[in-house]
Every structure is written in structure tokens, then in C-alpha cells.
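Peer 1: need a 3D model of the following:
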Amino acid sequence: MVDMSNLIYVLAEVREMARSGALDDDGTGALSSMVLDLPSSLDDLAGALLGGGRGGGDVLGEKLDDGKHAAVMGALGGLLRRREETRAALSSSYDGGGGGGGFGWMMACCGAANIGGSTTGGAMVGPSIITDMGDARSNEELVYAVGVNPLMERITIIFRGSVTKSDFVTDSRIAFVRAPHPNKLNGLVAMDRYGGCDDVGLHQGFYEYLLGEKDGRSSKYDEISNIVRRLLREDPARANYKLYVTGHSLGGALATLFGYYASMSPHLPSPITVVSVASPRVGNIEFARSFVELESHGRIRHLRIANHGDPVTLNPTISARRALALSAKAVSPLGYLALLVTGNGEGGEEQVYYHTGIKLKLLRKACPESNRRCEITYSGASILAGAKKPADTDMDAEDFADMEQQRRR
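Peer 2: Below you'll find the model as predicted:
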């Protein structure tokens, strides 16, 4: 999931180059066609991007090595290193027999069986397939990809993080909007056993990016849901496939929000598994409580991966309304009074952001007491225990100090 949340940055940028004609100097359009034509196996795409497959990564490397694509080159380098490490591990430990030399689990978890035509039990394993990408209007809309993995029996949705001006504007719109509970969105008004149908408070930018309708076109949520439904319908073998959603930064927030609403869709498999990487907060206390309710009923699972002290994962903390009210309270008593009179005061918990899911925090260095390099906590634990401020329990002293340091800068 982490690799996929990084790979989408590379795919989207390279596909944009292909559409502009920047990839092919020979006039054949071969490399552009390989990148743009979908569905395409991940093995072919990896070959085009990294080398070792038809199309050749060397040509692409020369195109990208112009000083303008440093982020893409860095992501490609990381993918290449992990690819070669996996190849080395498999070549030294995998005997090609049915037992897998103890590395069958690695091949399944890392998708290694799809790299270089590896085999399991003497039979070729079907490759992961990228079936769809929503990146034709990448400067105006969110970017996503959808893939199918027959080996893992899963469909994966990947959201890209912030790259364009539109993405960063979306990040900055931290006001809360009143949004429907997943029951209501999916027409299940009477199903209150899954957390009721009360509206929740969601980050305005994230909500409108994913669920907003524009220029008479359906929302990205509906567009992606219809793709998944099509993939499930067109092959009976996919009847028992699971649905995974992932993304980095903004992509992680969109993945969380998509999983939240998809968890109650009568047309999509459950539980929905969300793996977000460096995701900001998405909603308020009402959202967090309904998320916990959906988790408790087995509708959704969320693993939230965060680097220690990453400021993105510590924000936003409060809504734009509350931030304005607190600022006015500090510098302009009359201005604060005017806000109170108009009903725009700082508000209570409904104006505070909360995280969801199980947090896997990656530490900068091993913990001296236990030599651990990560910590695992559950964001919903305090909600289940009835605590008043669950958001506070999701930030330890070091995280808070890091956030204060960032604020002072």
C-alpha cells in the first residue's frame, strides 16, 4: 500500500508527459502508448518506468533527469531499490517449489510474484493490473488510480497527494461542512444500528474534492465506485475480492473519506480496508464517533501510518471558524463579541478535528526501553471509553512539542 501511494505520483506525472508528447522523440509513440494504454499490468508499467521490461526505463530516466522532476526521480529510485532488494531476497531464498522456501508470504504481501515473471508452485502468477486512472484533469481535480490483484484477490483504489495548486487550495479549506452520514448517502435512512443518520462535520476541501458535483458531472466518489462495481461485475472470479483504499498526505485523507462512505454501500464489499500514509485529520467528533461505530460493526478498517513529528499528520487541529474566533478573542474583544452576536463563536468539540483508525507511528530512533521502532495506538479508544477530548490522546508530548516548534517557525 505504501509503494502504491508513492507510485501514483510517478504514474500521473509520466502520463502527463506522455499526453504532451514529451516522451517520444522517434515519432513512434511506443513509450507513450505503454504508459497511457489501460488496462496495463504493473509489471509492464514497472518495466517502462524502472527498466527491465519492454519499453526500457533508461529512456524515461533520461527524460526525467532534467532537474524539473526531482520528486519523481526520488520516488522512482525508492521503488527501484525495493524492487531489487525483493529480487535479491527471492533469488537467494526462493527455491521455485510449492513451499516457496519460506518466502511465499513475501511474494504475496509485496507483489513480488508479479515482478520479473516469478512463479509459485511452478505456475505463473497473474500480474497486478492498473485498470483505470482519473488524471485527465489533474490540474483541476483529484487524481486516482484503480488496480486489480488476482493473487491477493483485491481491488485497490489509490489517491495521489498534493501536487497542483488545486490540491493545495483543497488542503487549506479547513472549515467544517455538514455532510451526510454514510447511511444517508447510501439511502439507508432506517439503518441506525450502524451509527444513525445524523450529519457529521467534515473538512470542506476534502469533502468537496471527493463528493462534490461540478459542471453537471458526477462526484469522484460516484465515478470511482462505478469503476469498482464494473470490475466486480465483469469477472465472476472477483465475487469475493476485497476492497483496499490508500494514499499519501491529501491522498490519505481522501482514502479515509472514501472508505468511510463506501463502508455502507450496498454495492461494494465490506469491510473496506483503508491504509493511509501521512494523512491529515478529516473530520470532527461526530465523524470520529460514527467511524468508531462502523469499525465496531466490521464495516471498515483503517491503518494510519505516520512518521514521528510529521506536521501534516498533526493538522488541522481546529476549524477555520474556531481559529478566527480565538484570534479575535486574543487581539480584538469587540471583534470577538461581534462574532458571538452573529453566532460564529469558537464553538465546542464540533469545531475540533479528530483522527481515526489504528495509528502506526514510525519513530525516528528505537525506543531505549524496548528497542521498538514504532508505536501502535487506537484513535477511537478514548471515544469508546467516553473521554471528552479523544483528539488530545492521539498526540503525545513529543508530537505536541514538534507541532509547537513548527508553529513558532
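
Peer 1: from here on, contacts and neighbour counts on C-alpha atoms
Peer 2: Will do.

Peer 1: please enumerate the strands of the stretch 301-409 of the chain.
Peer 2: 358-362, 374-378 (DSSP state E, counting those that start in this stretch).

Peer 1: of these, flag the one that's most buried.
Peer 2: strand 358-362 (a mean of 18; mean count of other CA atoms under 10 Å).

Peer 1: would you list every one of the strands in the chain?
Peer 2: 40-41, 119-120, 123-124, 129-134, 144-149, 154-159, 176-179, 200-203, 242-248, 272-277, 300-307, 358-362, 374-378 (DSSP state E).

Peer 1: nearest to A48, out of those strands?
Peer 2: With CA to CA as the measure, strand 40-41 is the member of the strands of the chain nearest A48 (10.9 Å).

Peer 1: using JSON lines, lay out the strands of the stretch 301-409 of the chain together with distance to A401.
Peer 2: What follows is the strands of the stretch 301-409 of the chain, written out as JSON lines (distance: least, CA to CA, whole Å):
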{"stretch": "strand 358-362", "distance to A401": "16"}
{"stretch": "strand 374-378", "distance to A401": "18"}
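
Peer 1: so which of those strands gets nearest D402?
Peer 2: Counting by CA to CA, D402 lies closest to strand 358-362 out of the strands of the stretch 301-409 of the chain; the figure is 14.2 Å.

Peer 1: including distance to G77, could the strands of the chain go into CSV?
Peer 2: CSV is the format used below for the strands of the chain (distance: least, CA to CA, whole Å):
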stretch, distance to G77
strand 40-41, 20
strand 119-120, 25
strand 123-124, 27
strand 129-134, 21
strand 144-149, 21
strand 154-159, 20
strand 176-179, 39
strand 200-203, 34
strand 242-248, 18
strand 272-277, 19
strand 300-307, 20
strand 358-362, 21
strand 374-378, 25
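
Peer 1: structure for this one too, so we can compare:
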Amino acid sequence: MVESRNPLASFHRTYSERLAGLSGSEALPLHKFRLTWNAFARLLDLKYEDSFKCDTCGLQPPVVICDGTTIGLNKKLLEPIPDTERESSHHDHPVDNGTKHSDRVFIPNPKIRKLLLQYSSTTHPTEKPFSCEEYKTMIQLMKKNDHLHSLTRFIDLISDQGRNLIAPREFSPFLQDLSKNSPTSAILQLPEQSKAKQYIKEVIHGLDIFSSENQRKLEIIQQDAPVIFDFLSGYGRTAYGVPREVRHLLRDVLLRARNSYAFSNNRTEDNIDYPAPQEDPIACFPCLPKHRGKPVYSLDRTSDRHRRGEDACKKLSNKHPTLSPGIFTMHCMHGVCYGFQAMRQVESPEIPFNILTTRFTKAPEIVIYDNSCRLHQYCLNREPRYFMNTTFLVDRLHWKNHTGF
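Peer 2: The predicted model follows:
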């Protein structure tokens, strides 16, 4: 069975057919055969830790690839959720570490976002052109927000004081990114200590990034922050280096991105009380035992989660009347499985979030998941500081179906 990699039920069916054909006798029923096999497996001296660990990545892989499968189990075989790690004290005092969605997006006002998207979009003959009145309304609304003053001055610059009602093509992608209802940190996806972010800060303080001696720095920005590189390249080099309006806008973008990871209510990591860990009987992570329990977050108790952007990209699933939704797996970049967990409910960002926060002592550098749009929002709503240096990516196959980033 192990060598052929057949499921237990398939192996038992084949074994029963062969036994009946050879001797006419009946094999053990499936439920007894399962109990016998499990008892035999417990007697074997198997080092599961070695089988679920990559020799290159070690105990905690820096890059994880996770996804759910539709290999369902009989729901009756799944044990109920252990409630011992959610004590009453944690229900009475839920953890509130998350940041507000309105503080994470660059433009909180949906009307401004819509007008900026119209201004920066490539016009089409059948579309209504961006009018002068709409331009004036957009500028007036922007001036009411302090952190949008740099964006206002930049748009005035590239539009020649409103004479051009269509954004230059070289700046359209960057302005469209700013007009999205997504965290500003998702546009950059740069760890705090990355070289690219450091070089962008130098540009903000007046570095001439286009000079020959800074060519290597420009290449790193191009590689790690292509959105910023394209934006800088759109304006190019002037006699005075990068224009002041461009530098001030980059400054405000970085400041806004940093808001995604600020503790709410002046909390710090030292005063967060997490429950004790307890292993889930339907999960198997031999190299990743739980080091802490999962608390009750304040957002888990609210019904209007869309206020923090968790409905940006929904993943629709159908429930089966007798089978579980499937199994959630986690691999490293070399294809080694670090563990799996049977899903009691339909797949959601809560499953990878629980694995990453309770089994990893440090968040992975890169998380690749087909629903990273919602997972990123989910993490920022609950543990933003923990994922401060984590990059969330969607694989190329699923990218076209997502709108969250």
C-alpha cells in the first residue's frame, strides 16, 4: 500500500477482490482493517520529522506554498474543535492588534479613488471623457486630506495645472495602483529592512538615482520594487535630479504603507496575552508543533468584516452533505510537504493564518497562496506586526482571477 501510494480504501478493495478470487474467503471489514493498520503503524519506528522537513529549508521554511485540496473525509470521522485553548478570559477580552482598513489604503475616500481611476485610465472612444469639472472636484477633495497634498501637487504638475485631463501614459499604472481599495503596503511588498526600500528613502532625501554611480541601486529598485521603478523612469532625470513633487509623493506612499503595521490602541508585543497551545487532532505538522494558541480577535466577533477589506476577493466553495471540504497542505519552495490539516469548514484565509501564527516562531519571508489578496487583509486585521516582513504572492495561474492587489 505504501509503495503503490494507494488510499487505504482502494487498497482494501483490491485486496478483498484478490483474496476472494484465490481462496474464496472474506477479508476483514474496512473499519477493522483501518484499526489494524493504524495500530501496526504506531509500532513502527518512523521518524516523521525527517519525512516532513526539507534539508535545505530546515525546521521553518522561509518560503511557503499553501493550498487546499478537495480530498474530502467523512464528516463523522472529524473530531470537534478543541476549546481548551480558548479560555473564557480571552473571550471576555479579545485581542485587538489589527489596523484599520481606512488607515492602510492610500486614498480612503471612495469618491476620490473613483475620480483618480477615471483620470489615470486610458480613454476609450465609447467611454465618457474625464471632464474639467470632475478634475476640479477631485483636486478639491484631495486638498481636504493632509496626506494627499503631495498627490495633488504631483497631478497639478503632470496635468499642467489642469490643462491636460488625461494622465500621461507613463504615470497611469502608478496612479491606478494608488486608486485601488487595497493596502498601500500591498503595492510595494517591501520588507522594512530591504535594500530597495532603503534606496527609495535615499531618493526621497535627494539622491540622484539616475546617475552612473547609482546604477546598481536603480537595478535593485527595478528588481524588488518595479512599480516605483516605472514611476521614477516615467519622469526620468532632470537637471536637478528627481523632481521634488515626485519625492514628496514617494515619501507619503512609504508613510502610508507603514501604517499597515502599526499597533492599534498603543499596544506592544510585550502586553499581548496568548492562550496555551494545544495540538489539533486532525492536523499533522511533525516539524512545526504549536508554540502558542490562537486567541479570539475583536474582528472575529463582528459581522461586518467588509469594513476592513476582507471581502476584496472572495473564494466561493460548495459544501458536500457528508464529506469534509478537503485537506489544506503547506510546502516549501523545494516541494517538500511540511504538514497538512483536514478542513472542518470551507477553505478560508483563517486556515493558513492559524498555521502561520501558531506554528511558526517567525513569519515566513514569502507566502504563496492562490487567495493571498484576502489572506493579506486577514493578517493585517489581526497580526500586522507579525507579518511586517512577509511578502504575499499569488501564483501566475490564479492571478487573473484576483482584484485585491
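
Peer 1: TM-score for the pair, please.
Peer 2: Overlay of the two chains. TM-score (TM-score structural alignment, normalised by the length of structure 2): 0.26; 172 aligned residues with a CA RMSD of 6.9 Å.

Peer 1: and of the strands of structure 1, who's closest to A325 of structure 1?
Peer 2: strand 176-179 (14.3 Å).

Peer 1: packing partners of that closest one?
Peer 2: Contacts defined by 3 or more CA pairs under 8 Å, 6 or more residues apart in numbering; DSSP states H and E place strand 176-179 of structure 1 against strand 200-203, helix 204-211.

Peer 1: show me which residues of it are buried.
Peer 2: Within strand 176-179 of structure 1, the residues that qualify as buried by neighbour count (16 or more other CA atoms under 10 Å) are F176, V177, A179.

Peer 1: how about TSV for those residues, with distance to G247 of structure 1 added?
Peer 2: Below are the buried residues of strand 176-179 of structure 1 laid out as TSV (distance: CA to CA, whole Å):
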residue	distance to G247 of structure 1
F176	22
V177	22
A179	22
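
Peer 1: between the residues you listed, which is nearest E404 of structure 1?
Peer 2: Of all those, E404 of structure 1 sits closest to F176, with 23.4 Å by CA to CA.

Peer 1: wait, that closest one sits on F206?
Peer 2: No. The criterion here is CA atoms under 8 Å, and F176 of structure 1 misses it with F206 at 10.1 Å.

Peer 1: right, so the helices and strands packed on strand 176-179 of structure 1: which one is the most enclosed?
Peer 2: Mean neighbour count, computed with mean count of other CA under 10 Å, is highest for strand 200-203 among these, reaching a mean of 25.

Peer 1: ok, back up a step: R322 of structure 1: which of the buried residues of strand 176-179 of structure 1 is nearest?
Peer 2: F176 (10.1 Å).

Peer 1: any idea how far G205 of structure 1 is from that closest one?
Peer 2: Remark: distance between F176 of structure 1 and G205 of structure 1 (CA to CA, to the nearest Å) = 9 Å.

Peer 1: number of nearby residues for the nearest residue to L80 of structure 1 once chain neighbours are set aside?
Peer 2: Take L80 of structure 1 and drop its neighbours on the chain: the residue closest to it by CA to CA, 6 or more residues apart in numbering is L50, 6.3 Å away. L50 of structure 1: 21 surrounding residues under other CA atoms under 10 Å.

Peer 1: hang on, the earlier thing: so can I have JSON lines of the helices and strands packed on strand 176-179 of structure 1 showing distance to V277 of structure 1?
Peer 2: Putting those into JSON lines (distance: least, CA to CA, whole Å) gives the following:
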{"stretch": "strand 200-203", "distance to V277 of structure 1": "18"}
{"stretch": "helix 204-211", "distance to V277 of structure 1": "16"}
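
Peer 1: L45 of structure 1 is nearest to which of these?
Peer 2: When those are compared by CA to CA, helix 204-211 sits nearest L45 of structure 1, at 26.7 Å.

Peer 1: does the closest one pack against any helices or strands, and if so which?
Peer 2: The contact analysis (3+ CA pairs under 8 Å, 6+ apart) places helix 204-211 of structure 1 against helix 165-172, strand 176-179, helix 220-234, helix 250-262.
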